[in-house]
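Q: Here you go, sequence then predicted model.
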Amino acid sequence: MKKTLAITALAATALTFTAPTADAHIAAPTWATANSVSTGDQDAPSIATNRNGYVAVVWEDDRDTDNATDNVHSDIWLRLFHNGTAVYEKKLSAGGSSGVTNWRHLHPDVGLDDKGNAVVVWQDDPDGNGFYNIPYRVVSTAGTVTATGNANTSSAGQQINPRVAVDPDGAPSSAAVAFTVAWEDIQTGTPATVKAAGYTGPTTRAWEVTASVATGQQHNPDVAVSASGDADVVWEADGDVGLIRLARTNGAATLSRRVANSNTTGQQTHPSVAANFNGDFAVAWESDHTGTAGSWTRTFTSTGTARYADVLVANGAKAPSIGIDDQAQSVVGWTVQATDLDVWVRGFGTNGTDTGRLSSQQLSSVPAGRQEQMTVAVSPYAEVAVAYTDDNDGNTYDQVYLGTAISNNSW
C-alpha cells in the first residue's frame, strides 16, 4: 500500500494550537509544484536547503494511473532549485530488474552541502523480493550523478527507513562531498537495530557502526551533520528517543548514547533531528506522555547540553519534521487531522517559545482537501522551505508542493 500517515481522527477539543496573537509572525510563502509532471502519484517528500540559496526536494513518483494507493513502480526523483528557480529535475532510481513486475523504490531522503551538491538515499527493491537495500547518489549542481553506491555493506536481512545528512563544508582535506547515512537494519531472529555509515568522500566509506543498542526494538532513525562532520543520530528506542553523536573519522561515540526526551513516560516515536554549522541541534518527536497525543521538541548546544525541557509543539501533531538555523532557532512542521488532513508549522527561539518566531499556523498552498507528509528545512539564516503532499481536488492522487521565501525571524 502507498505510504500515508496513519492518523486517528482527534476530537476538535484536543487540537489545542496556540492562537495567533496581534504580534504573531505569519508566513507568506512563495508556492510552486516541486514535480513538473503531474501524471500518477507523488509521495513521501524530503527537503534540504543550504546557505547559498539552494533547495532540493526528493520524492517517490509512481506514474501508474491505475491505482493511487499502490506504490509498485515508484521511482525516486530529485529537483534542485536556486533562488526559487528550478535548476534540474532528475530520476535517480533505475527501475526494476529484467522481467520483474513488482519493483519498488521508496522512502527517499536528501541532503545538501553549501556548494549545492545533493546526496539522496532510499530503500530499494529492484528485484521485487520484498527485501530492501539502501542506495545513495551524489548529484552535482549540473544534475550529473557523480557517485553511486550502497550505504549498507551487507545485503543480508532488511534495510529500511534511510536518512542522510551532508557535511555543509565538505571533508576537511579536500572539501569533497561528505555525508552520513542512517537506516533501520532487521536481521532474522534478532531485534531491529539502527545502523549508520560515514563517508569522507563521495565513494569513501570511513566507517559503518551500530548506532543503537543491540537489544530491544530500535526503529525509524534520523541523522544530522554539522561542519565538524560528526553525526547526531536519533531513533525510536523502546519508547524513548535515542540519541548518539558519531565521529567523522571512525564512527566512535563523541556524545554518549542517551535519551533525547526529558519526559520518559508513555511512547516517544517518529523522531526528527537537525544540526547547524556550529553543532547545535534540535529534535522533535511524537509523544503521548500527557495522555494526549502530540508532538514535542527540544534543542541542545553543540556539547549536547539541553537548553530546556521538552516543549509542546501542538496537540494532535503527527510526524514532525525539524530544522535549525545558525542562531539555534528551530522550526517544526507536522500533519494533523481535524476534518481533512492539514499541514502546519511553528518556530521556536533558543528559550523554547515562539515569541518573535513563526506562530503556530496552517501552511499550505491550497487549504481545501488533503495535505500531509509535511517536511521542513531551515538555512543558517533562518530561511525556511517546506514540502508536502497535496490532494486538494480529492482524486486520491498527490503532488508535491514546495513553499519558499519563509522566515523564522519577525524582522
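A: Happy to help now that I have it. What you see is a predicted model, and the numbers here were worked out from it, not measured in a lab.
Q: Please count neighbours and contacts with C-alpha atoms only from this point.
A: Fine.
Q: what about Gly279, how many residues close to it?
A: Gly279: 24 surrounding residues under other C-alpha atoms under 10 Å.
Q: That should have said Gly291, apologies.
A: 9.
Q: That one sits in which helix or strand?
A: Using DSSP states H and E, Gly291 sits in no helix or strand.
Q: What's the separation between it and Ala274?
A: Relative to Ala274, Gly291 is positioned 27 Å away (C-alpha to C-alpha, to the nearest Å).
Q: same thing with Thr303?
A: Distance from Thr303 to Ala274, by C-alpha to C-alpha: 15 Å.
Q: Got another one to weigh against that:
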Amino acid sequence: MTARLRSSALLFLVASLAGCGETVIPPTDCQPEKTRCSGACVDLQVDPSHCGSCDRACAEGQSCERGKCSGCQDECEAGRVRCADGAAALQTCLAGEDRCLTWSAAEPCGSNERCEDGACIPGCQDECPESGARECSGAGVRECGEHDEDACLEWSTVTDCPARHTCVEGACVAVCEDECPGLGARECVGEGTRVCGEHDEDECLEWSAVTACGERERCDPQTATCRPLCGDHCDPFSIVLLPDTQYYTSKQADNPSNTYYKQMQWILDHRDDYGIRFVIHLGDVTNNNTVAQWAIADKAHAMLDAAGMSYSMAPGNHDYLNDGVFSRGGTRFGDYFGPERFAGKPWYGGSMDANNLNNYTYFEVGPYRFMVLSLEYSPRKQTLCWAESLIASHPDHRVVIATHCYLTRGGGYSTGCPDGDYNVPGADGGTVWRELARRHSNVFLVVSGHIGDSEYVLAQGNNGNFVHQMLVDYQFEVPCSASSAGACNDHCRSSGYTGNGWLRRLVFSPADEKVFASTTSVEAGNTAVFPGGEPTLFCSPLNAQGQSPYGADPQGPDHQFSFDYALTDPVFYQRDDAGLLGFNDLTVNSAGAGNQLVPRVALSPDGAFTVVWQDNSSSADGDGNHDIMVRGFAPGGCERFDDLVVNPTTSGHQKSPSIGADDNGNFVVAWADDRDGNGVFQIYARGFNADGTQRFAERAVNSVAAGQQLNPRVAMAPDGRFVVAWEDDQDNDGNFQIYLRGFNPDGTQRFADLQVNTNSAGQHLAPSLATDSQARVVVAWQDDSDANDSYQIHGRGFAADGGQWLARFTVNSVSAGQQRKPSVGMDALGGFAVAWEDDADNNGKSQVMVRGFKPDGTERFADLAVSSPDAGEQLAVSLSMRPSGDFVVAWADDADGNGSHQLRARGFSSAGAQRFAERTINRDADGQQLAPDAALNDAGNLVFAWEDDMDGNNGFQILAKGLETSEL
C-alpha cells in the first residue's frame, strides 16, 4: 500500500469512529445480528441512527432499510478512492450531510505526482525548460510544450528549415538572399551583360560577372544580349557623289553613249546590290548654261525620276554663264531643276527661293536620318543664314552639305569661289566652314567639286564633332585608246577631256562604324576610254605635262579609302559660333536693280548692326530719284529685319543718309529730302526700335526751311539722346554753315538749332560728329573761312544741353594744301580722334591722316599718316572709335593710281599706336569699291559697309563685312 492509500484509510477510520468516546468497546456482548454502537447493541440494517454503520444517522424523515437510509442515492461505495482533475488529484467516497455516500472534494497530488488507480504516484519529468522555448535540432527547429497526454513539457517534433535557411538560436534564418529575380534572367550592365543563377557555394541566386560585349557590340536592353551596335540595321548602304558633269553635256552627243546617261544607268543597275539610297550632284551640271546642255542633264536625271531614286542638285559656276558673262541671276538651273520638278517627292524638303539654287532633301535608312543641303556656288551670306536656321530645325538629322566650291588642291579651303571673273559675291570654302559647317554638331560631311582633284580632310567642329570634308572632281580626265596606260602621257587637261565617267560611292557600314570611299568609272571595259578597257587615271604621274593631282591607280589611297563614322552614335545637336561674329561679303540690299549708294552702318554692343543707304531700285518715283533704305542684321550678319523704306514720302529725291544707334540697338536715320522735286533739300529724321518698328515718326530737323540743307550726320549717345549736324545755306548765298540740333530719344527737341562754325565767311562743309556717354558732342568739318579755296579741318565741342564744351579748334597741324572730309570718333569719356583726307603737297592725291585729342581738347597724339604714301589717292575716310578709345580708320584706296579703289582699313590704340596693320577689306578686287563706313564696338566687333561695282557695270550694290579685331 502506498503512503497515499494508507493516509486515506486512516482518515476513513477516524471519521467512522468519531463520537464513540475515547474507548472503543468491541461489539462482543451483543446478539449476532446486532452491533454495539455508542454503548448499545443496534441493528445496523434498520437503526436510523446507525444505519449501515455506527453513528451513521439517517436524515430527518428517512428510515434505515437494509443498512441504508432510504430517500437518497449513494454516489459511490464507502471508502472508495478515485483520480480526478485530469489525474492530478484524489477524491474519496464519504457520507454526506444526507448520509448518502458521495465523492469528496478533489485533493491535488503532490508536485511531480500523478493520480493512477486511485492513488497519487510519482509523475512525468519535463523534457524542456519552459513552454514556448525553442531550440535547433539538426537542420530544423523544435518547440517546448505539452505535446502528449501527460502534463509534462516535452520537445515537439523537429520542423525542418526552408531551403537556403539554417537554424540559429532556435530560429530559421536565411543562409543567403536572392540577388536577382529568377534563374536565367538577364540584364545589361554598362557595355556588357550578366545572368541570374547559382554562381557560388550557397543555393541563392546571384548575378554572374559581367561579360563585356565585343568592340562593336552593345547590350540590347530588350533581350539583354550582346548584339552588334547597329542591331537590326547593320547592312551597308551607299550614296553616290556625282562630280562635274559639265563636259558630258557640252562635249558629248545626246545619245545613249553619253557618259552622263551611262552614269545614271550604272546607278540604277547597282541600286540593289550596292544599296544605293541617294545621289548627290556636286555642281557644274552644264558647261555654258545652254538649253541643249540642260536638256541632256534633264533627260539623265529623268532616268532617276522614273526609277524613284532620290537625288539632290547643286549649281556650279558654269551654270551661271549667260552669254559669256557669269551671273547668278542668269542661270537656267531653276528652269530644269526648280522646285516644281521635285514637288510631291517625299524626299524633297524645299528651297530657299523660287529657282532652287539652294535646296534641301532627305533620305533615311532604318533609324538613320539624313538631310542633304545643296548650296549655290559661292553661297551668299543670306544663304548661309538660311542654311543655319534649317540645320537648327533638324536637330535629329545627320547633315551633309554639298556645295560646288569648297576644298582645293592639297586639302585647303578654296579661296577662288567669289572670283571677280564670276561677278558673284559670296563665300569661299573657308567662309562656308567658319560661318556654317563648323558651328553645328550634326554636320558630319561636306562634299564639293570644282577643282580637278581628289581630297579628303578631317576637321573638328566647334562642338567637338568631326566633320569629313571631301573634294571629288575628275573632269579633266581625257579618254585614251592606246594599248598601254604608259602611252597615255598627255591625257589630262588636253583636248577632249570630259571626265571619263568617274564617280564616287560612299559606303556606310554600320557594323564596322566606317564609311568606305570607292571610286568607279562607268566606262570600265570601254577600250576607247581606257587602254584595254582597264580604268586608269591620267591626271597623275602618267601625265608628262605635270598635271598630277592624284595617283593613277583607281585602287590607290587617293581614290579608295575609309574613315571612321559611327552611325550607331546618337545624333546630338548644338550650335556654337565660338563667339566669332565675323562674316564675309554680305550683300545688304535685297533689290539688285539700279544703284545703291552712300552706306552708313551703326553697331550695337552685342554685335547687331543696321545699315542705311540711298537706293534707286524703284522707278516709281522717277528715274534717278533715290529712297532711303535700311536693313537690320543680327550679330554675325543674319537678317534681323528686312529692307524697309525710311522716308514715308517717296516722291522726289532723298539722299545722304546717316544713322546713329544707342546701346539697345534703337536707331535714328537722318537724310536730305527733296520730296517735291524742286531741287531744294530739307533735313529729316525718323526713329526706329531695334527690330525696325517705328519709334517716332518722321520729323524735320532744320527749323529754318529757307535755302538748302544738305549732308546730314547723326550721332547717338548710349542712352538714346541724339544730335544731327548738317550743311545749311538758309540765306541762299551759296556759302554753307554747319548747324547742329539736339533731340531726346523720343525725337523731341533737346536744344534748338545752333550754328557750329563761329566764322560765317567762306564755306563750311562735310560735317562729322560723335558723342560720348554723357551725350557731349564733338563736331568736325572742312572750313574755308578765308574763302581762299583751301580747306582746313576745324572742330568744336558741345555739352549735352547745347552749351559750348570745347571752343573751335583746328585739327590738322599742317595747314598747307587741302584737308577735306573729316570723320570723328569719340570714346566714352570724351576723348576723340579726327581723320581726314589730306593733300598737304597740293598734288591732287590725298592721303589719310588722323590726330587724337583728350576730353579737354588738348592733343593726345599728333597728326599721323594712316595710309601708305602710294602713287594713287585715298578718299572717303571713315573713323569709328570704341568706348575704350581704340579706333579703326577705313578709306577707299587707289594705291596703284589705276582709278579703281579698294577698301582699306587700319587699327589703332587710343594713343595712336598701331593695333593692326593696313589691310584690304573687300575680297573681290574687280571694279570699284567706294564710300566705306566702319563701325567698331567695345567687344571688338568690326563691321564695314561700302558701295561695290565688282562687275564694272556702274551699278553699285551695298556690301558689308564683319571682322573680329582679335583676328586681325
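A: Arrived safely, thanks for sending. Note that the structure is a prediction, hence the values are computed from the model and not measured.
Q: May I have the TM-score of the superposed chains?
A: Aligned and superposed, the two chains score 0.85 in TM-score terms (TM-score structural alignment, normalised by the length of structure 1); 366 aligned residues with a C-alpha RMSD of 2.0 Å.
Q: Between Thr303 and Ala274 of structure 1, point out the one with more neighbours.
A: Legend: neighbour count by other C-alpha under 10 Å for Thr303 of structure 1 and Ala274, higher for Ala274 (28 against 11).
Q: Structure 2: which residue goes with that one?
A: Counting by TM-score structural alignment, Ala274 of structure 1 lines up with Gly825 in structure 2.
Q: if I look at that match, how far off is Met881 of structure 2?
A: Gly825 of structure 2 is 5 Å from Met881 of structure 2, by C-alpha to C-alpha.
Q: Now the common contact residues for those two.
A: The contact sets of Gly825 of structure 2 and Met881 overlap at 832-833, 887 (C-alpha atoms under 8 Å, 6 or more residues apart in numbering).
Q: Now render those as JSON lines, adding neighbour count, secondary structure and distance to Cys115 of structure 2.
A: Shown next, in JSON lines, are these (neighbours: other C-alpha atoms under 10 Å; DSSP: H, G, I helix; E, B strand; the rest coil; distance: C-alpha to C-alpha, whole Å):
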{"residue": "Phe832", "neighbour count": "30", "secondary structure": "strand", "distance to Cys115 of structure 2": "130"}
{"residue": "Ala833", "neighbour count": "29", "secondary structure": "strand", "distance to Cys115 of structure 2": "132"}
{"residue": "Phe887", "neighbour count": "30", "secondary structure": "strand", "distance to Cys115 of structure 2": "126"}
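Q: Of the residues you listed, just say which sits nearest to Gln469 of structure 2.
A: Among those, Phe887 lies closest to Gln469 of structure 2 (C-alpha to C-alpha), at 38.5 Å.
Q: Not counting residues beside it along the chain, what's closest to that closest one?
A: Met881 (4.1 Å; C-alpha to C-alpha, 6 or more residues apart in numbering).
Q: gap between Ala40 of structure 2 and Gly679 of structure 2?
A: Distance, Ala40 of structure 2 to Gly679 of structure 2, by C-alpha to C-alpha: 182 Å.
Q: typed the wrong thing, it's Val195 of structure 2
A: As judged by C-alpha to C-alpha, Val195 of structure 2 and Gly679 of structure 2 stand 94 Å apart.
Q: still on that earlier bit, any idea how far the match of Ala274 of structure 1 is from Asn666 of structure 2?
A: Counting by C-alpha to C-alpha - Gly825 of structure 2 and Asn666 of structure 2 are separated by 19 Å.
Q: Does Gln268 of structure 1 touch Val283 like I think?
A: No: Gln268 of structure 1 is beyond contact range of Val283, at 11.7 Å (criterion: C-alpha atoms under 8 Å).
Q: Number of residues surrounding whatever residue of structure 2 lines up with Ala306 of structure 1?
A: In structure 2, Ala306 of structure 1 lines up with Glu859, judged by TM-score structural alignment. Residues near Glu859 of structure 2, counting by other C-alpha under 10 Å, number 16.
Q: Might you report the residue contacts of the closest residue to Glu859 of structure 2 other than its chain neighbours?
A: Spatial nearest neighbour of Glu859 of structure 2, excluding adjacent residues (C-alpha to C-alpha, 6+ apart): Phe853 at 4.4 Å. Shown in contact with Phe853 of structure 2 (C-alpha under 8 Å, 6+ apart): 831-833, 859-861.
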